[in-house]
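One predicted model, sequence on top.
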Amino acid sequence: MTPPDYDSLLDDEVSAYIARSATYFPPGAVSLSIEEQRAVYDRMCAAFHAGRPEGVVVRDLVYGGVSCRLYEMATASEVTVVYYHGGGFVVGGLESHDDVCAEICARTGLRVVSVDYALAPEHPFPACYNDALAAYTGVREAFAGPILLMGDSAGGNLASGITHEVRPDGRVIGQVLIYPELGADRHKGSFVEHAHAPELTAADVVAYRVLRFGVADPPAGDTRYFPLQDKDLSGLPPTVVLTVECDPLASNGPAYRDAVRAAGGQAEWINGKGLVHGCLRARHCSARAGAFFDEIVGAVDALGHRRWPY
């Protein structure tokens, strides 16, 4: 297989974003100590933080025993978006995705709750999942309306896993998953084609899996680890999966979409051309990343207001 020509696939703005990102979070950062990884990741996220839009009221609260951050507009929303941040289950937290959650709240008018789940390796799987579920349960008890689950990368995995778990209660009206890790075959597709992609390599993915669970191969048949291991995907709410072209995780999009559709559900896959993993941070410095974020906001707005425009 001929390696992708990233000089051709990526435009100048995305390339500039990658170069700037590398000054904070260098390639191969997964080989650093856990403390160093978190420090460089936090510095990178702080450098790209775009501020919160006016009118968003923010409070740090606890739901289900888990630290969370609540974002609301002056007019109360019936719908609550529960957001699980990315970071390989190892880095990230309430600060890393603060401006992303604030912008989603401002642009959709929906209440957003960001979840600060436990991180590996100090808290190995299933600690992250248990916190994600506990936070969902706390939000469910605190607010009476419908719930939309979403997340990026590792957080997309958690959002989907919780959606599978709680579907019988009918409170979740949709899920929006951003370049998620869902368990697609790592021996073919994007995992092979984009094994050496900028920002996230296949080796990085495996390294994060080892940190999360202790071994590279996931537990067999455990939907909490990989939602695509679920033998029954029926009854899931409307689903939008958004991936990016230059990413070993891209094949999770069509794999999950097809599995949900095969089980009788509504699912759409959107793939951002010429973009890289983590490009949420590039939304204000790249037209392509900005358009990708528009797609994300559009999906949240549509599902949060019970529309299916796809």
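Structure received. Residues are numbered from 1 along each chain as shown.

Could you use CA atoms for every contact and neighbour count after this?
Will do.

any residues touching the longest strand anywhere in the chain, and which ones?
Once the chain is assigned using DSSP state E, the strand that runs over the most residues is strand 267-276. Identification of contacts with strand 267-276 by CA atoms under 8 Å, 6 or more residues apart in numbering yields 9-11, 14, 197-200, 238-247, 250, 253-254, 257-258, 260-261, 288-289, 292, 310.

So which bits of the helix or strand just after it are buried?
Note on strand 267-276: by DSSP states H and E, the next helix or strand toward the C-terminus is helix 287-304. Neighbour counts over helix 287-304 (16 or more other CA atoms under 10 Å) mark 288-290, 292-293, 295-304 as buried.

Which member of those residues is positioned nearest S96?
For the buried residues of helix 287-304, the minimum distance to S96 (CA to CA) is 16.3 Å, reached by F293.

In contact with that closest one, which residues?
L280, R283 are the contacts of F293 under CA under 8 Å, 6+ apart.

Make sure G174 is indeed in a helix.
No. Using DSSP: H, G, I helix; E, B strand; the rest coil, the assignment for G174 is strand, not a helix.

dropping in the other structure now:
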Amino acid sequence: MSRQQRDALDAMLRSAPRSETRPTPEEQRGGFTAAVTRPVPEGVAARRTVLGGRPTLELEPAKVSGRGRLLYLHGGGYVIGSPDTHAGLVGELARRAGLRAMSVDYRLAPEHPFPAAVDDGLAAYRELLAAGTDPRDLVMAGDSAGGGLSIATLLAAREAGLPQPAAVVVFSPWVDLTLAGGSIRSKEGADPIFTEADVHAYADLYVGAGDRAHPLASPVFADLTGLPPLLVQVGANEVLLDDAVRLAGRAGADDVEVTLEVGPGLPHVFQHHYGHLDEADAALDRAARFLTAHLGAGRPGADRLGPAR
């Protein structure tokens, strides 16, 4: 892995201009779109559809292994981001795993505060099951707020009596809107993207005066019993490091199969930088293998499902 690549990425992220006044949500959305969006990968077809009543981007690799489906929830602090901003990242994960992916455009705050995003995640998950998708053929993934939302969606599904999917992967998950993790402060200088004030502002917009410790807003405080195998990937240089570490610990304490990977010297959702950062490509490959390894568990012939590509 390249120290030179990590240093170049850190310098590039730190060079982004920061306004002395906090931008409006609309301004943040425009800036995020310009900074993050990458094209759909070559060999992946994209089409627009609807899932759970919400606009959805379906991404289908040319080479699909078996019947597996991936439900993806994008990041952006519950305020910014969309399936379009994440089309490159989700397409890469789908391509490497050989899975059809559905990336949902869930409602954003402050126009639609908590629990609108959870309601949309659950509606999408419910519709996939109602349409005949075997939960053993279904996996989930998400990054940042979308990582927390993925866990919250599965908690809501559990409470609704729905079966769990085969596995879930989260990149740099935001799972504590109370900001109780020590890294929110201790990693502020190391994080080239976020400050504590940035994260606090997103929490204000999403939850407002509501209960920030609610388990569907902050899944790190939830009972995770019964959730599927979980892979958590996080960078060491991010204020949300402790969110990931504590989520993995909570999952382990609740008897959930969990794998935690901490990448030294890496920023928030470093997987976005595939093709330019060796660690990003390696992490996406491991995430793809994790998802495909759990597909079809318990079904006859499951071991014949194709490996990740």
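Here it is on my side, so go on. The structure presented is a predicted model; accordingly, all values stated were derived computationally and were not measured.

about what we covered before: pick the one among the buried residues of helix 287-304 of structure 1 closest to A144 of structure 1.
Using CA to CA, G304 is the member of these that lies nearest A144 of structure 1, at 14.4 Å.

tell me which element the alignment partner in structure 1 of R246 of structure 2 is part of?
Residue pairing (TM-score structural alignment): R246 of structure 2 is matched to A255 of structure 1. Assigned by DSSP H and E, A255 of structure 1 belongs to helix 252-262.

these two touch, right, V220 of structure 2 and D243?
Yes. Contact between V220 of structure 2 and D243 holds when scored by CA atoms under 8 Å: they sit 7.4 Å apart.

got any residues that touch both of the two?
What both V220 of structure 2 and D243 touch, as defined by CA under 8 Å, 6+ apart, is the set V175, D176.

Could you check how many residues crowd around L158 of structure 1?
35 (other CA atoms under 10 Å).

Let's verify it: helix, strand, or coil?
helix.

Determine which residue in structure 2 is aligned with it, please.
Under the alignment (TM-score structural alignment), L158 of structure 1 maps onto L149 of structure 2.

need the contact list for the nearest residue to that match once chain neighbours are set aside.
Leaving out its chain neighbours, the residue that sits closest to L149 of structure 2 by CA to CA, 6 or more residues apart in numbering is V118, at 6.4 Å. Neighbouring residues of V118 of structure 2 by CA under 8 Å, 6+ apart: L149, A152, T153, A156, L216.

Verify the stated contact: C45 of structure 1 with S96.
Yes. Assessed by CA under 8 Å, C45 of structure 1 is found in contact with S96 at 5.3 Å.

Please, where are all the helices along structure 2?
All helices of structure 2, identified by DSSP state H, fall at 3-14, 25-36, 87-97, 116-130, 145-159, 183-186, 196-207, 241-253, 278-294.

wait, which of the ones you listed is closest to A46 of structure 2?
Minimum separation from A46 of structure 2 across the helices of structure 2 (CA to CA) falls at helix 87-97, 8.6 Å.

so where is that closest one in structure 1?
The aligned range for helix 87-97 of structure 2 in structure 1 is 98-108, by TM-score structural alignment.

related to what we said a few turns ago, give me the buried positions along the helix holding A255 of structure 1.
N252, G253, P254, A255, Y256, R257, D258, A259, V260, R261.

Any idea how many residues pack against the nearest residue to the fifth one once chain neighbours are set aside?
Ranked by CA to CA, 6+ apart and with sequence neighbours excluded, the top spatial neighbour of Y256 of structure 1 is L228, at 6.7 Å. By other CA under 10 Å, the residues close to L228 of structure 1 number 25.

In structure 2, what residue corresponds to L228 of structure 1?
Checking TM-score structural alignment: L228 of structure 1 goes with V220.

now A195 of structure 1
In structure 2, the residue matched to A195 of structure 1 (TM-score structural alignment) is E188.

same check, this time on V40 of structure 1
Mapped onto structure 2 by TM-score structural alignment, V40 of structure 1 lines up with G31.

From D301 of structure 1, how far off is the aligned partner of A45 of structure 2 in structure 1?
Counting by TM-score structural alignment, A45 of structure 2 corresponds to V57 in structure 1. From V57 of structure 1 over to D301 of structure 1 the distance is 19 Å, taken as CA to CA, to the nearest Å.

can you check T201 of structure 1 too?
Applying CA to CA, the value for T201 of structure 1 to D301 of structure 1 is 31 Å.

cool, M150 of structure 1 as well?
Separation of M150 of structure 1 from D301 of structure 1 (CA to CA) stands at 12 Å.

show me the contacts for the residue sitting nearest the centre point of structure 2.
Centre of structure 2 computed as the mean C-alpha position; nearest residue by CA atoms, centre = their mean is G142, 1.7 Å away. When contacts are counted by CA under 8 Å, 6+ apart, G142 of structure 2 touches Y72, L73, H74, G75, G148, L149, S150, V169, V170, F171, P173.

Show me what the fourth one aligns to in structure 1.
G75 of structure 2 is assigned G86 in structure 1 as its aligned equivalent, the criterion being TM-score structural alignment.

Go ahead and confirm its match touches G156.
Yes. Using CA under 8 Å, G86 of structure 1 is in contact with G156, at 7.4 Å.

Of those two, which one has the most company?
Comparing G86 of structure 1 with G156 by other CA under 10 Å, the one with more neighbours is G156, at 27 against 24.

Tell me how far that one lies from Y179 of structure 1.
In terms of CA to CA, G156 of structure 1 sits 7 Å off from Y179 of structure 1.

V260 of structure 1 now?
For V260 of structure 1, the distance to Y179 of structure 1 (CA to CA) stands at 17 Å.

Right, I'll call it a day here.
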